[in-house]
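# Return a 3D structure for these sequence lines:
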Amino acid sequence: TFLPADIITAFYTLQFIRPIHRQNMIQKIYNVLRQDGVFLFAEKVITHDSKLESQMIARYYNYKKMRGYTQGEIYKKREALENVLIPYSIDENNAMLKNCGFKHVEILFKWVNFTLFFARK
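Sure thing, here's the model as predicted:
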């Protein structure tokens, strides 16, 4: 049981919920938010433009290399997340939020394929 809330946050968690259950989770969040309540969440997102998607992946890969990760570590992490982390596009996230009843949805921050969403009830 969840108590009513003015704000709920979720950072890089929804992407690990199976797509078949994700909208149901968002609906539960919506239902416990008070009027004008805010759902603030960050997710890894995909784009349906394959060239842009490849560029974003390459940019993030380079970011990890610059931070001292080895090619093997980067590969292991990517392999571990395969079929576990299932990202949606920005449009798919927005549609899911709207379908659950959120009236106002904005993107507060975006870097490569990471996005911070703001959704008001």
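
# can we go C-alpha only for contacts and neighbour counts from here?
Noted.

# Touching, Leu97 and Arg120? I think so.
No. Between Leu97 and Arg120 there is no contact under CA atoms under 8 Å: 9.5 Å.

# Mutual contacts of the two, please.
Val105 (CA atoms under 8 Å, 6 or more residues apart in numbering).

# list the buried ones in the top helix by length along the chain?
Counting residues, the longest helix found in the chain (DSSP state H) is helix 50-66. With burial defined by 16 or more other CA atoms under 10 Å, the residues of helix 50-66 counted as buried are Glu53, Met56, Tyr60, Tyr61.

# ranges for the helices of the chain?
For the chain, applying DSSP H gives helices covering 19-32, 50-66, 71-81, 90-100.

# Export those helices to TSV and append columns for distance to Phe2.
TSV is the format used below for these (distance: least, CA to CA, whole Å):
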stretch	distance to Phe2
helix 19-32	7
helix 50-66	36
helix 71-81	29
helix 90-100	17
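
# Second chain to compare with the first, below:
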Amino acid sequence: MNDNISAFDSKEYDMQIKRTLPYYDEIYQQVVDLVKTCNPNALNWLDVGCGTGKMAEIAFKNIEVEKFTFCDCSFKMLEIAKERFTYPNTEFILCDIQEISYFNEYNVITAIQVNHYLQREERKKAVQSCYQSLKENGIFISFENFAPFSDFGEKIYLNRWEEYQKKQGRTSLETNNHINRYNRDYFPITITEHLELFNNCGFRAAEILWVSNMQVGIWGIK
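From the prediction side, this is the model:
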């Protein structure tokens, strides 16, 4: 059994996720580029589902961060992040995204590959929690697996994803097990539903940042 809700144990997460998720490093660069465009000043940043700290690694290299809060529901993931980042302007919170209780505190909140593990009502609660934690004009950026619009599209996308993983050296059993997690261990929604959710939670603007394979980046401004 894994020590977190992702497909991989925390000790092997960073190695395995790159073999599984196309453009994994590019996803984080896209986030940083958008943040720099929207708000180039010193930032209070909350990363929900922080894992081992990949978002922080990229953020600290590219942006002036006044405070960075690491948040994850996995104790093991959070411990790895604590070992990696010993800066004085960091904070570590063991918490589920639905339980975030800040108000008007952060300029940026990110959730990378987090919310697709939630059911629809849970997902709505999670996005609402992030919305209320943002300052006015703050930005929320979420990257998730998404659901295609048709059964045919779903089949094509999943086959393509399976082939990508095989090219990265994963076995047929590993790739098959991962593909079978779709709608069993995580519950994607369409890109249209993503945008509607952001609008319904109060964001005055909701846009698409990035789409590739079965991953989408959505951002909203409070």
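
# re the thing from before, would you format the buried residues of helix 50-66 of the first structure as JSON lines with distance to Leu108 of the first structure included?
Compiled in JSON lines, those are given as follows (distance: CA to CA, whole Å):
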{"residue": "Glu53", "distance to Leu108 of the first structure": "20"}
{"residue": "Met56", "distance to Leu108 of the first structure": "19"}
{"residue": "Tyr60", "distance to Leu108 of the first structure": "20"}
{"residue": "Tyr61", "distance to Leu108 of the first structure": "23"}
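
# now, among these, which is nearest to Ile90 of the first structure?
Glu53 (12.8 Å; CA to CA).

# which residue in the second structure lines up with the closest one?
Mapped onto the second structure by TM-score structural alignment, Glu53 of the first structure lines up with Glu154.

# Test my guess that that match contacts Arg160.
No. Taking contacts as CA under 8 Å, Glu154 of the second structure lies outside contact range of Arg160: 9.9 Å.

# what's the biggest strand by length in the first structure in contact with?
Ordering each strand of the first structure by length in residues (DSSP state E) puts strand 33-46 first. Residues from elsewhere that reach strand 33-46 of the first structure (CA under 8 Å, 6+ apart): 4-15, 29-30, 53, 87-90, 113-121.

# Give me the nearest residue to the counterpart of Gly37 of the first structure in the second structure, chain neighbours excluded.
Structural alignment (TM-score structural alignment) places Gly37 of the first structure against Gly138 in the second structure. In this structure, Gly138 of the second structure finds its nearest non-sequential neighbour in Asn107, 4.4 Å apart by CA to CA, 6 or more residues apart in numbering.

# cool, Phe102 of the first structure as well?
Spatially, and ignoring its direct neighbours in sequence, Phe102 of the first structure is nearest to Lys121 (4.7 Å; CA to CA, 6+ apart).
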